[in-house]
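Asker: Could you look at this predicted model? Sequence included:
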Amino acid sequence: MAHDPLIFAPDGSTARLRAIMAALRDPSTGCPWDIEQDFASIAPYTIEEAYEVADAIEKQDWPALQGELGDLLLQVVYHAQLAEEAGHFTFANVAKSISDKMVARHPHVFGDEDREKSAAQQVQDWETVKAAERAARAQSGVLDDVALGLPALMRAVKLQKRAARVGFDWPDTAQVLDKIAEESAELVEARDTLTPAEVAEEMGDLLFVMANLARHLEVDPEEALRAANAKFTRRFRAIEAALADQNRRPQDSNLTEMDALWNAAKAAEKGNAAG
């Protein structure tokens, strides 16, 4: 199988990639590491590759995006190969499923419905179709198909959106802010009197309500936190650079000095933005 001419065909496209994966998984002549893998062992790589795609997009690094999309495509091919070996489904089944789904969910493009509808109406129609699909899969619970593997903040928002559709939601941000104050007080109490597990539980409750506030403010908490992470990284690097000019490192400094350098970096950023 490793000598299949398709494997060495530069224009083989997806078929070439599938042939390469089949060769890697061949029990007799394949790669020992690839042969040992299963769905569970590969899943973390799939998630990692998706984040690397997002990172390349955020950086607008288009050559890197090409490579990262290839890495992500490999994950799809890998899982499909595992499924085919186990007799579950094939890569062709995967392609057919998503094609059928996209046609069914866009009747205003591929069917007889009017294309001239608002984005909000399209979202509502999309949710109606998805609800019918869940019913066909015998998923009757409102939260049934919110994926467990999503990033925690993203999953929190999705769970809250689902609950809100059936009326389980605060009407405005005032109640959410009151709940944040309540959860913050409980966390302080937990810090002083409870076990580490109970402190972790209270921290989770606070984070969940913070995600709810983001949803009410129409802010994506994942994006907001990524931006905050980037800002922290940028300003801390400014601290490192300022200390390096003095032939020093952060561990040679102290909190008071580094805090002053942080504020200087913050002021410089605001000055550049204003300019």
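Answerer: In hand now; what should we look at?
Asker: CA atoms for contacts and neighbours, from now on please.
Answerer: OK.
Asker: Which parts of the stretch 1-150 of the chain are helices?
Answerer: All helices of the stretch 1-150 of the chain, identified by DSSP state H, counting those that start in this stretch, fall at 13-24, 32-36, 39-58, 62-86, 91-104, 107-110, 119-136.
Asker: which helices and strands sit right next to the host helix or strand of Arg162?
Answerer: Assigned by DSSP states H and E, Arg162 belongs to helix 152-165. Applying 3 or more C-alpha pairs under 8 Å, 6 or more residues apart in numbering; DSSP states H and E, we find helix 152-165 packed against helix 196-216, helix 221-244.
Asker: name the helices or strands packed onto the helix or strand following that helix?
Answerer: Using DSSP H and E, the helix or strand that follows helix 152-165 in sequence is helix 173-193. On a contact count with 3+ C-alpha pairs under 8 Å, 6+ apart, helix 173-193 meets helix 196-216.
Asker: ok, and here's another one to check against it:
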Amino acid sequence: MARLRDPDTGCPWDVAQTFGSIAPYTIEEAYEVADACETGDMAALRDELGDLLFQVVFHARMAEEQGAFAFADVATAIADKMERRHPHVFGDHPNRNDHAQWEAIKASERAGKTDPSALAGVAGALPALMRAEKLQKRAARTGFDWPDPQGALDKIHEELAEVAAATNEAERTDEIGDLLFAVVNYARKLGIEPEAALRGANAKFERRFRHAEQAGGDGFVGLPLDAKEALWQAAKRA
């Protein structure tokens, strides 16, 4: 990475990059790791983990050039954090399943930072669905949560009614956002990861649509909606 970033002999593209320009690639590589995990392709997982590791090295090298930190500091920091948060493994704590202590340690770490909120540190760049779930989990740790799934389900019905009652685009956008947030909350209360659920729905839609599209042949686009619906139902049965 140091050679790639060398101003005189390195790669012009690598030299020109910044933290901001590389960040989207880092996010993309993380999703490709997740995709390899989902498909169970170990060869792909090996390759994608390498790509993701390269992103870490890239960021660390740019930081080192600025005198901020180096790759070794990144590795040391995460190792120290894991030891600090697992005294029941690395220390003398008798209860290896004490999740409450993990949360207490994280809370004490947040208290020492500029923003002591329970919501601090939930990255703004996360996909909105994932960030909604993380915000809700953080809030739930403080006791701000429905006691059971029914409260979250009732909120969905309430938000649906507010979407229907909206009178302009701004209101509809706002209420649709509230509805999506409520759906995420309900999924969380059911123990379902909303991001994974939506990925599954996306994959299912793509699979069925491709089946219907192929069955319709070259004339699929010009078919009337009822004919497309018939092909869609056939794809579901298949």
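Answerer: Right, received. Where do you want to start? Note that the structure is predicted; figures quoted are calculated from it, not measured.
Asker: re earlier: compare the helices and strands packed on helix 152-165 of the first structure and report which one is nearest to Pro44 of the first structure.
Answerer: Judged by C-alpha to C-alpha, the one of those that comes nearest to Pro44 of the first structure is helix 221-244, at 18.8 Å.
Asker: what comes up buried for whichever helix or strand comes after that closest one?
Answerer: With elements assigned by DSSP H and E, the helix or strand that comes after helix 221-244 of the first structure is helix 255-274. Across helix 255-274 of the first structure, burial judged by 16 or more other C-alpha atoms under 10 Å covers 258, 261-262, 265-266.
Asker: Same check on stretch 200-207 of the second structure?
Answerer: Of the residues in stretch 200-207 of the second structure, none is buried (16+ other C-alpha under 10 Å).
Asker: That one maps to which residues in the first structure?
Answerer: Alignment of stretch 200-207 of the second structure against the first structure: residues 227-234, by TM-score structural alignment.
Asker: how big is the offset of the matching stretch relative to the second structure?
Answerer: Here stretch 227-234 of the first structure, set against the second structure after superposition, deviates by a mean of 0.7 Å using mean C-alpha distance after the TM-score superposition for the first structure.
Asker: looking at the helices and strands packed on helix 152-165 of the first structure, which is buried most?
Answerer: Among those, helix 196-216 has the highest mean neighbour count (mean count of other C-alpha atoms under 10 Å), at a mean of 18.
Asker: tilt between it and helix 221-244?
Answerer: 110 degrees (axes from the mean of the first three to the mean of the last three C-alpha atoms, to 10 degrees).
Asker: and the angle for helix 196-216 of the first structure with helix 173-193?
Answerer: Helix 196-216 of the first structure runs at 170 degrees relative to helix 173-193, counting by the same axes, to 10 degrees.
Asker: Give the equivalent position in the second structure for Glu58 of the first structure.
Answerer: Superposed on the second structure with TM-score structural alignment, Glu58 of the first structure falls opposite Glu38.
Asker: What's the local residue count around its match?
Answerer: Residues near Glu38 of the second structure, counting by other C-alpha atoms under 10 Å, number 11.
Asker: Distance of it relative to Leu45 of the second structure?
Answerer: For Glu38 of the second structure, the distance to Leu45 of the second structure (C-alpha to C-alpha, to the nearest Å) stands at 10 Å.
Asker: And for Ala100 of the second structure?
Answerer: Per C-alpha to C-alpha, Ala100 of the second structure is found 33 Å from Leu45 of the second structure.
Asker: which residue lines up with Gln101 of the second structure in the first structure?
Answerer: Alignment note (TM-score structural alignment): Gln101 of the second structure maps to Asp125 of the first structure.
Asker: now swap in Val15 of the second structure and tell me
Answerer: By TM-score structural alignment, Val15 of the second structure lines up with Ile35 in the first structure.
Asker: My read is that its match contacts Asp26, right?
Answerer: Yes. Contact criterion C-alpha atoms under 8 Å: Ile35 of the first structure and Asp26 qualify, at 7.1 Å.
Asker: what's the counterpart of Val48 of the second structure in the first structure?
Answerer: Rather than Val, residue 48 of the second structure is Glu. The equivalent of Glu48 of the second structure in the first structure is Glu68 (alignment by TM-score structural alignment).
Asker: Enumerate every residue touching Asp169 of the first structure.
Answerer: The neighbours of Asp169 of the first structure, taking C-alpha atoms under 8 Å, 6 or more residues apart in numbering as the test, are 160, 163.
Asker: how about it, what's its partner in the second structure?
Answerer: Mapped onto the second structure by TM-score structural alignment, Asp169 of the first structure lines up with Asp145.
Asker: separation between that match and Met82 of the second structure?
Answerer: Asp145 of the second structure is 28 Å from Met82 of the second structure, by C-alpha to C-alpha.
Asker: Can you get me a residue count around Asp125 of the first structure?
Answerer: By other C-alpha under 10 Å, the residues close to Asp125 of the first structure number 16.
Asker: Alright, calling it a day.
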